[in-house]
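1. I need the structure of the sequence given here:
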Amino acid sequence: MPGSTDGSTKAMGALTIGGLVVVTAYTVALGSNGWLWFGWVLLGLITLGMLATRST
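-> A predicted model of the protein is given here:
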């Protein structure tokens, strides 16, 4: 169905948003960690790639 998102893409989106919350909470509580932010950006790029390549 056009405009629908399959389950794996939804799961990656939820994981990306959850990761942002966790990394932000860690940064507020314990200070910034560049590797955590790098990992989150990488996860976000993978999610965007999944969205861009999903079948319509």
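2. drop to CA atoms for contacts and neighbour counts, all remaining ones
-> Will do.
3. now do the contacts for the spatially most central residue of the chain.
-> Centroid-nearest residue in the chain: residue 16, 2.0 Å away (criterion: C-alpha atoms, centre = their mean). Residues counted as contacts of residue 16 (C-alpha atoms under 8 Å, 6 or more residues apart in numbering) are 40, 43-44, 47.
4. residue 8: how many residues sit nearby?
-> The number of residues packed near residue 8 is 11, by other C-alpha atoms under 10 Å.
5. host element of it?
-> helix 7-30 (DSSP states H and E).
6. here is the second sequence; please produce its structure so I can put it next to the first one:
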Amino acid sequence: MTGSTKAMALCTIVALVLVSAYSAVLGGNGWLWFSWVVLGLTTLGTLTMSES
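-> This next block holds a predicted model:
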């Protein structure tokens, strides 16, 4: 795993924590969760490509 892939994975985890906190405090927002899913899938694709 390269440094940029690790950074992307860390950003994805931090984004999950922030979206969860936002949803707990202010209520759910579908666009935030959709954006996080897109980020997560992009990270998963990057991780898959870097290990090939």
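7. what stretch of the second structure does the helix holding residue 8 of the first structure fall on?
-> Helix 7-30 of the first structure lines up with residues 3-26 of the second structure when matched by TM-score structural alignment.
8. average offset of that stretch relative to the first structure?
-> Stretch 3-26 of the second structure differs from its equivalent in the first structure by a mean of 0.3 Å after superposition (mean C-alpha distance after the TM-score superposition for the first structure).
9. tell me how far that stretch is from the chain's mean position?
-> Relative to its parent chain, stretch 3-26 of the second structure has a centroid offset of 5 Å by C-alpha atoms, centre = their mean, to the nearest Å.
10. in it, what's buried?
-> 5, 8-9, 12, 15-16, 19 (16 or more other C-alpha atoms under 10 Å).
11. helix, strand, or coil at the residue lying closest to residue 9 of the second structure once chain neighbours are set aside?
-> Leaving aside its sequence neighbours, residue 9 of the second structure sits nearest to residue 43 (C-alpha to C-alpha, 6 or more residues apart in numbering; 6.2 Å). Here residue 43 of the second structure is recorded as helix under DSSP: H, G, I helix; E, B strand; the rest coil.
12. residues touching residue 43 of the second structure, list them.
-> Taking C-alpha under 8 Å, 6+ apart, one finds 5, 8-9, 12 in contact with residue 43 of the second structure.
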